[in-house]
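Q: please find the sequence and the predicted model below.
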Amino acid sequence: MSKFKKGKQGDLPAISTASLPDIVFMLLFFFMVATVMRDSTLMIENNLPSADQVEKLKKDRTTYIYAGKPSTQYKHLGDEPRIQFNDAFIGVEDVRSSVLQAQADMVEELKSKIVIGLKVDKNTHAGLVSDIKQELRKANTLKVMYIANARAEE
């Protein structure tokens, strides 16, 4: 009879970490693709009115103009409603030039199809909205949509 030598019992084999970098990079790429970047930081209060017929549109040709009172960190600017375009406050007289600049920055085939989205706080005066619309007419930007929240069903 021969004697068999018994190996060590109870030891677990070492875990292979060769695929760990692949997993890390796969997660990194997933979060890079799935994360939505914010277009602009709101500097105004923006409580949108509600509507019962809301339609979702493509964002590739849409430029947003925000209007409302400055938020709490911008209270030093006063309580009067202000216009925000991208990340800056602008006056009514600057709406036309800002929209034309945004249109010039667009892809050539979308320039004629630009849509201006008005995200106006529900407590903002209609006079400011009318002034913005007048400036958009002067810029020959006639496709305007009003952004609203969907009304909750009662």
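A: Here it is on my side, so go on. Numbers count the residues shown, from 1 in each chain.

Q: rest of the way, CA atoms for contacts and neighbours
A: Fine.

Q: helices of the chain, start to end?
A: Using DSSP state H, the helices of the chain run over residues 20-34, 95-104, 126-138.

Q: and here is the other one:
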Amino acid sequence: MSKFKKSSGTSQEIPTAALPDIIFMLLFFFMVTTVLRDKTIMVKQELPKSTQLSKLERKSLVSYIYIGKPNKVDQFGSEPKIQVNDVFVEPKDIIRFVNQEKDKLSEVERDQITMSLKVDVEAKMGIVSDVQEELREANARKVLYSSLRRLD
């Protein structure tokens, strides 16, 4: 019997010439599509715990109002403050804020806007009820109270 050798002319190497192009395309894609946090939270945020939560359908229709003690106590004092976007406001300015947020939306979506209250656990109910009254006057009827899931 004679020995037969297999001669294969195929190469087992993977072509890597296009690999840098693919990596840069992925890098560019993630740089363009990533959204960075656009608001700096300047109040203490320890959200209350709850047992029943529901998830939002469209987060683009949600505007946030933060209530709590300022992080910089020496600069802003120790009383709870209301923060919208990146500024502290008084309860009377809530109506203007709601109207500005509604103006950003299309005509169809203006009635669907949801105001999310992120209130610190230690905040007094008086400031929260002031914000609720101003939201009623601004005709912002959908109010969401943000909380964390309680682990039992």
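A: Structure's in. What do you need? Fair warning: this is a prediction, and the values are worked out from it, not measured in the lab.

Q: report the TM-score for the pair.
A: Remark: TM-score between the superposed chains equals 0.82 [TM-score structural alignment, normalised by the length of the second structure]; 137 aligned residues with a C-alpha RMSD of 1.8 Å.

Q: quick one on the thing from earlier: please identify the most buried of the helices of the first structure.
A: Of all those, helix 95-104 has the most neighbours on average by mean count of other C-alpha atoms under 10 Å, namely a mean of 17.

Q: wait, V92 of the first structure touches I83, no?
A: Yes. Assessed by C-alpha atoms under 8 Å, V92 of the first structure is found in contact with I83 at 7.4 Å.

Q: more crowded one of those two?
A: I83 (24 against 16; other C-alpha atoms under 10 Å).

Q: about what we covered before: and the helices of the first structure: which comes nearest G68 of the first structure?
A: Closest of those to G68 of the first structure is helix 126-138, at 9.4 Å (criterion: C-alpha to C-alpha).

Q: will you turn the helices of the first structure into TSV that also has distance to L57 of the first structure?
A: Formatted as TSV, those follow (distance: least, C-alpha to C-alpha, whole Å):
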stretch	distance to L57 of the first structure
helix 20-34	20
helix 95-104	18
helix 126-138	20
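
Q: out of those, which gets nearest to V54 of the first structure?
A: Checking the helices of the first structure against V54 of the first structure by C-alpha to C-alpha gives helix 126-138 as the closest, at 19.7 Å.

Q: list of residues touching the closest one?
A: Contact with helix 126-138 of the first structure is made by V92, E93, V95, R96, V99, V120, L142, as judged by C-alpha atoms under 8 Å, 6 or more residues apart in numbering.

Q: could those go into JSON lines alongside distance to T62 of the first structure?
A: As requested, the contacts of helix 126-138 of the first structure are exported to JSON lines (distance: C-alpha to C-alpha, whole Å):
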{"residue": "V92", "distance to T62 of the first structure": "20"}
{"residue": "E93", "distance to T62 of the first structure": "21"}
{"residue": "V95", "distance to T62 of the first structure": "15"}
{"residue": "R96", "distance to T62 of the first structure": "15"}
{"residue": "V99", "distance to T62 of the first structure": "11"}
{"residue": "V120", "distance to T62 of the first structure": "15"}
{"residue": "L142", "distance to T62 of the first structure": "13"}
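
Q: for the first structure, just list every one of the strands.
A: According to DSSP state E, the first structure carries its strands in the segments 50-51, 62-68, 82-85, 88-90, 115-120, 144-146, 149-150.

Q: what packs against the third one?
A: It stands for strand 82-85 of the first structure. Of the remaining helices and strands, those touching strand 82-85 of the first structure by 3 or more C-alpha pairs under 8 Å, 6 or more residues apart in numbering; DSSP states H and E are strand 62-68, strand 88-90.

Q: now the shortest one: buried residues?
A: So that's strand 88-90 of the first structure. Going by neighbour count (16 or more other C-alpha atoms under 10 Å), the buried part of strand 88-90 of the first structure is F89.

Q: that older thread, make JSON lines out of the helices and strands packed on strand 82-85 of the first structure and add distance to M32 of the first structure.
A: Listed next are those as JSON lines, based on distance: least, C-alpha to C-alpha, whole Å:
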{"stretch": "strand 62-68", "distance to M32 of the first structure": "23"}
{"stretch": "strand 88-90", "distance to M32 of the first structure": "27"}
